[in-house]
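# Turn this into a model:
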Amino acid sequence: MKTTRCLHTTILVSDLDKAEQFYTQVLGLIKSSKRSLQFSGTWYQIGEHQLHLIVHPNYVSPIINQEKWGRNPHLALAVDNIQQAKVKLESQGYPIQMSASGRPALFTQDPDGNIIELSQI
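Predicted coordinates:
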């Protein structure tokens, strides 16, 4: 039997509108119409993989105030140009930490404090 290699990641959010704005307009992800939902949330297609946002109105990230975001659980996404991503995030007021290793990567937080790594590698 052949196994399909499609994985997904689930992220909790408290405000779906704010989260969708961040993931769609800021990060440029595309909503998936392939998956239906039986509860509030959104699916995004990322190559062969998917990101699933689930709404929980009282959700507060347990890692929102950690000093070094890269050491905490996070979603890593590939980008073509890290400097363009940095400028876009800064222009919209999102917090940024550059990778401490010197590689072309940065960390930011979505509106709910979930940590997102954007990396060119």
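
# C-alpha from now on. contacts and neighbour counts both.
Noted.

# what ranges do the strands span in the chain?
Taking DSSP state E to define them, one finds strands in the chain at 8-13, 30-31, 41-46, 49-55, 75-78, 96-98, 105-109, 115-119.

# Looking at these, spot the one closest to residue 22.
strand 105-109 (9.6 Å; CA to CA).

# Nearest residue to the residue most central in space within the chain in space, please, no chain neighbours.
With distances taken as CA atoms, centre = their mean, the residue of the chain nearest its centroid is residue 116 (4.7 Å). Among residues not flanking residue 116 along the chain, residue 75 sits closest, at 4.9 Å (CA to CA, 6 or more residues apart in numbering).

# Here is a second sequence; please produce its structure as well for comparison:
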Amino acid sequence: AGSTADCRPAWARRVEARERYPEKPMIDVTRLHHVSFAVADLDASKKFFGELIGFKELDRPAFGFRGAWYAIGDRQLHLIEHEGAGREVTGRISRSDHMALEVKDLEQVREQLEAANIQYGRGSNDDLGFSQIFCSDPDGHTIEFVRYF
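Here you go, the predicted structure:
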């Protein structure tokens, strides 16, 4: 009896999966607008995203709760201060609960993280042609930095 394991590369399986769906999606999404993270300590998160990573803070409407908005190119990151946020969140899985940022120089990212005493890990996805560095923001959200070969 032969094995039923699919030995094709991951990209080939993804292409086949895409072919199962109609050409035109039911909802015509044009692009991602923003990512939003709940944070326990807005000031610590602003230091991480504004000072360490260097995102430009945007004006934000005067909602009835604390928060901050940042530009990521022509997209946005919204931070929402919430008492229940933080590392105590159970069930967080870094491979699904994360934000990935494409960068020009992973070595510069490594140097900045080390200078700020932030622990990080490295990865590589040869099938897709990029290297990665992973770290956590002050609330434990995984931040992935990606550089294509």
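
# so what's the residue nearest to residue 116 of the first structure up against?
Residues in contact with residue 75 of the first structure (CA atoms under 8 Å, 6 or more residues apart in numbering) are 115, 116, 117.

# Just give me which of the residues you listed are shared by the second structure.
Contacts conserved in the second structure for those, using both residues aligned by TM-score structural alignment, their matches' CA atoms under 8 Å: 115, 116, 117.

# Looking at the alignment, what corresponds to the first one in the second structure?
Following TM-score structural alignment, the counterpart assigned to residue 115 of the first structure within the second structure is residue 142.

# Give the full set of residues in contact with its match.
By CA under 8 Å, 6+ apart, the contact set of residue 142 of the second structure is 94, 97, 98, 99, 134, 135, 136.

# ok, for the aligned partner of the second one in the first structure, nearest residue in space, not its chain neighbours?
Spelled out, it's residue 97 of the second structure. By TM-score structural alignment, residue 97 of the second structure lines up with residue 73 in the first structure. If the residues on either side of it in the chain are set aside, residue 73 of the first structure comes closest to residue 115, at 7.3 Å by CA to CA, 6+ apart.

# Kindly report the same for residue 33 of the first structure.
Nearest non-adjacent residue to residue 33 of the first structure, counting by CA to CA, 6+ apart: residue 43, 7.7 Å away.
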